[in-house]
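In: quick one: sequence plus predicted model below, questions after.
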Amino acid sequence: MLNPKTYYYVHTGHRIGLDRFRRACTIMRLLKDVDITLLCSDYRIAQIASEFGVKKSVGVDVVRNIPQIANHGDRLIFDSSEANPNMLQDMRAYFSRFVRISDDANDKKEEDEFLISPYLEGEGILNTLVIDEKYFINEEKIIDISFFFGDDDYDKQLEKNLSLLDGVDVDLLLGFYYFFDYEDMLKEKFERHYEFEEYDDVIKKSKILITSSHQAVLENLASGGKPIFVQREDYPEDFLEIFKKLNIPIVQNYQNSQLLTILKARKIHEYYKVEHNNKKLVDFLKVSLNL
């Protein structure tokens, strides 16, 4: 294939949030000089991707539809845990260059692929976390404590577990996928709230961020904040080991007492800095994709 195209597939949607999507947008902005088409498993996200700096985006519904857009010999960055081993092997054979992003500490790199992982190291692997450049610029922290549950709450887990925040004065950052009636209820519960479009400002300007979004944790930490991670019962625990290494406090099972204890100790709690590896990331991707 003389002129292979480059695609980036990301699994995102109203049941899994936008963490992978935000990571994809970060990588595509870093590779701004490369012609990349973003393939989203959610049509709604594909429609608004341009607001995140993505020039080309297409909704593909399910991962099996990727070959309907991409051709044999094209290049693919793949950020999803949907595919089984057989499907991944087919992709490695279908694409001339295949870069996979994994959050699984028990994963392993296969032949004919390159891997980005916060856990693994070795040939053809980049050990890094993906965080946008804009979060490494510290801004004045004018919000004492903010709370961001995430960009998805299809089953209204937040409403069921609002007791987590008992006794805590917080500003609420609304997510992207809240239904209209649910959003109105949350606005009534929280005197100070921010719309989805204010995400960047809230993340960068919060002294303390309480969130169940692992990407928001990393972004707030990079910007000089003190994040607290809430591990959702319905979410995988892929980032717990990383957060422990960064000394990020973790709340399990929506325990209010655990959160209050963490907040009481916040002045003496020491966070570790997250590495700024974006130059390595760009270099790795350009070599891996043969750009």
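Out: Received the coordinates, thanks.
In: rest of the way, CA atoms for contacts and neighbours
Out: Will do.
In: please enumerate the helices of the stretch 101-250 of the chain.
Out: 157-160, 180-189, 199-205, 214-222, 240-245 (DSSP state H, counting those that start in this stretch).
In: if you count neighbours, what's buried in the second one?
Out: Translated: helix 180-189. Using 16 or more other CA atoms under 10 Å as the test for burial, helix 180-189 gives 183, 186-187.
In: neighbouring contacts of that helix?
Out: Contact with helix 180-189 is made by 174, 193, as judged by CA atoms under 8 Å, 6 or more residues apart in numbering.
In: residue 261: which element?
Out: helix 256-264 (DSSP states H and E).
In: residues contacting that helix, please?
Out: 163-168, 249, 251.
In: going along the chain from that helix, find the next helix or strand for me.
Out: Immediately after helix 256-264, counting by DSSP H and E, sits helix 278-288.
In: gap between stretch 143-163 and the chain center?
Out: Computed by CA atoms, centre = their mean, to the nearest Å, the separation of stretch 143-163 from the middle of its chain amounts to 16 Å.
In: returning to that earlier point: buried subset of the contacts of helix 256-264, written for PyMOL?
Out: For the buried members of the contacts of helix 256-264, the matching PyMOL selection, counting by 16+ other CA under 10 Å, is:
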select buried, resi 164+165+249+251
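In: look up the closest residue to residue 192, ignoring the ones flanking it.
Out: residue 171 (5.0 Å; CA to CA, 6 or more residues apart in numbering).
In: list the contacts of stretch 191-201.
Out: Taking CA under 8 Å, 6+ apart as the rule, stretch 191-201 contacts 170-176, 187, 202.
In: out of those residues, which sit inside strands?
Out: 171-173 (DSSP state E).
In: who wins for most neighbours among those residues?
Out: residue 173 (26 neighbours; other CA atoms under 10 Å).
In: any idea how far that residue lies from residue 44?
Out: The gap separating residue 173 from residue 44 is 20 Å, by CA to CA, to the nearest Å.
In: count of residues packed around the closest residue to residue 105 other than its chain neighbours?
Out: Closest residue in space to residue 105, ignoring its immediate chain neighbours: residue 119 at 5.5 Å, by CA to CA, 6+ apart. Burial of residue 119 is recorded as 20 neighbouring residues (other CA under 10 Å).
In: please compare the first structure with the one that follows:
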Amino acid sequence: MRTFYYVHTGHRVGLDRFRRASAILNCLKDEDITLLTSDYRIAQEARNFGIEKSVGIDVVRNIPQIAENGDRLIFDSDEANSVMLEDMRNYFSSFIRISDNKDDSKADKEFLISPYLEGEGICNAVVVDEKYFGDFKKDVNLSYFFGDDDYEKDLEKYFSFIEDLHPHLQLGFYYFLDYETMLEEKFPKNFEFDDYEEMIKRSEILLSASPQAILDSLATGAKPIYFQREDYTKEFIPLFEKLSIPIIYEYNKNTLNKIINNISVIKYEDIDQNCNKIASFIKNNLNL
């Protein structure tokens, strides 16, 4: 009986779920778990995140080509409809689903990890890697991370949103080669994809559309600002409101300026270290 962890990744959905999986798998280093991604490229890169076993499977329906009936699965994706989810619950001996939907509910034959829900068979937790908790030298005033994906080149379309702030730019994973070259020229102060951890730890203020980056930043004691991309889920909004994280919609420049000018008085909430809690929940319910 083997254990798998599936995450939805790709050039139109980014790497937020992958970064979350990396955090969880780092808490389960002693367990034999194979990561499955819907993108071959990040599967090859996974070793640089400390993930020893990873396989690209292209689409969620290919999971049974790798896993066998009776195996165990951790599932982080919104690709599956109710019928597919029920099939998975029946196919795997143990099934843990990660949910960001505050209106979700736990089904029979599954366990849930959620920042919103509580109850039997549910782990109420926000996932952040342990490495982001601590005291860090904040020598970068402002960093800007649009996200790991920008297929439509929206970052370029909205340069006016941030260019006069002269931020350090965090480059994403799924950027076109010529596009990335242009961005590096436009923003001479930049962080490469591999420098994400350094960027998170060094940035005093992080402006980002990546929900996971926002949570990682908050853990370091920084002052993150979330802006809602039109093509990204809005499921994190209630969580960010609870944590007193400022939120910007529709590239509202005036709102951004007001937030930055008054950021010293914003009382951000602390985020808990949940590594042991999540690891124990997974081990107990997958019988690891």
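Out: That came through, no problem. What you see is a predicted model; the values in this text were computed from it and never measured.
In: counterpart of the residue nearest to residue 105 of structure 1 in structure 2?
Out: Following TM-score structural alignment, the counterpart assigned to residue 119 of structure 1 within structure 2 is residue 116.
In: how about its match, what does it touch?
Out: 100-102, 124-125, 239 are the contacts of residue 116 of structure 2 under CA under 8 Å, 6+ apart.
In: now neighbour count and distance to residue 19 of structure 2 too, for the residues you listed, in JSON lines please.
Out: Converted to JSON lines, the contacts of residue 116 of structure 2 look like this (neighbours: other CA atoms under 10 Å; distance: CA to CA, whole Å):
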{"residue": "100", "neighbour count": "20", "distance to residue 19 of structure 2": "15"}
{"residue": "101", "neighbour count": "16", "distance to residue 19 of structure 2": "18"}
{"residue": "102", "neighbour count": "14", "distance to residue 19 of structure 2": "21"}
{"residue": "124", "neighbour count": "17", "distance to residue 19 of structure 2": "19"}
{"residue": "125", "neighbour count": "19", "distance to residue 19 of structure 2": "16"}
{"residue": "239", "neighbour count": "15", "distance to residue 19 of structure 2": "18"}
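In: map residue 183 of structure 2 across to structure 1 for me.
Out: So, by TM-score structural alignment, residue 183 of structure 2 is matched to residue 186.
In: can you map out the strands along the stretch 1-150 of structure 1?
Out: 6-10, 36-40, 56-59, 75-79, 97-101, 114-117, 125-127, 143-148 (DSSP state E, counting those that start in this stretch).
In: excluding chain neighbours, give the residue nearest to residue 133 of structure 1 in space.
Out: In space, residue 133 of structure 1 is closest to residue 278, 7.6 Å off (CA to CA, 6+ apart).
In: so who does the equivalent of the one you found over in structure 2 touch?
Out: Alignment note: residue 278 of structure 1 maps to residue 275 in structure 2; criterion TM-score structural alignment. Going by CA under 8 Å, 6+ apart, residue 275 of structure 2 touches 24, 27, 127-130.
In: I'd like these as a markdown table, with neighbour count and distance to residue 270 of structure 2 appended.
Out: As requested, these are exported to a markdown table (neighbours: other CA under 10 Å; distance: CA to CA, whole Å):
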| residue | neighbour count | distance to residue 270 of structure 2 |
| --- | --- | --- |
| 24 | 21 | 20 |
| 27 | 19 | 20 |
| 127 | 24 | 13 |
| 128 | 27 | 12 |
| 129 | 22 | 15 |
| 130 | 17 | 14 |
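In: report the separation between the residue nearest to residue 105 of structure 1 and residue 243 of structure 1.
Out: For residue 119 of structure 1, the distance to residue 243 of structure 1 - CA to CA - is 12 Å.
In: what's the local residue count around residue 264 of structure 1?
Out: Neighbours of residue 264 of structure 1 (other CA under 10 Å): 10.
In: contact partners for residue 241 of structure 2?
Out: residue 247.
In: what residue of structure 1 takes the place of it?
Out: So, by TM-score structural alignment, residue 241 of structure 2 is matched to residue 244.
In: ok, back up a step: now the residue nearest to residue 105 of structure 1: how far from residue 214 of structure 1?
Out: 15 Å.
In: next: residue 269 of structure 1.
Out: 19 Å.
In: looking at the two, which is more packed in?
Out: Using other CA under 10 Å as the criterion, residue 269 of structure 1 and residue 214 rank with residue 214 on top: 20 against 13.
In: can you say which of the strands of the stretch 1-150 of structure 1 is nearest to residue 238 of structure 1?
Out: strand 114-117 (11.2 Å; CA to CA).
In: who are the packing partners of the closest one?
Out: In terms of contacts (3 or more CA pairs under 8 Å, 6 or more residues apart in numbering; DSSP states H and E), strand 114-117 of structure 1 is packed against strand 97-101, strand 125-127.
In: mean shift of that strand relative to structure 2?
Out: Compared with structure 2 after the fit, strand 114-117 of structure 1 shows a mean deviation of 0.3 Å (mean CA distance after the TM-score superposition for structure 1).
In: who's in contact with that strand?
Out: 98-104, 109, 124-129, 288.
In: mind doing that once more with 10 Å?
Out: 77-79, 92, 97-105, 107-109, 121-130, 281, 284-285, 287-289 (CA atoms under 10 Å, 6 or more residues apart in numbering).
In: ok, which of the strands of the stretch 1-150 of structure 1 comes nearest residue 273 of structure 1?
Out: Between the strands of the stretch 1-150 of structure 1, strand 125-127 lies closest to residue 273 of structure 1; by CA to CA that is 15.7 Å.
In: could you find the counterpart of residue 19 of structure 1 in structure 2?
Out: In structure 2, residue 19 of structure 1 lands on residue 16 (TM-score structural alignment).
In: hmm, residue 208 and that match touching each other?
Out: No. Counting by CA atoms under 10 Å, residue 16 of structure 2 does not reach residue 208; the two are 11.9 Å apart.
In: who's more crowded, the two?
Out: residue 208 (24 against 18).
In: thinking again about what came up before, with distance to residue 34 of structure 1 added, can I get the helices of the stretch 101-250 of structure 1 in TSV?
Out: Formatted as TSV, these follow (distance: least, CA to CA, whole Å):
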stretch	distance to residue 34 of structure 1
helix 157-160	39
helix 180-189	38
helix 199-205	25
helix 214-222	24
helix 240-245	30
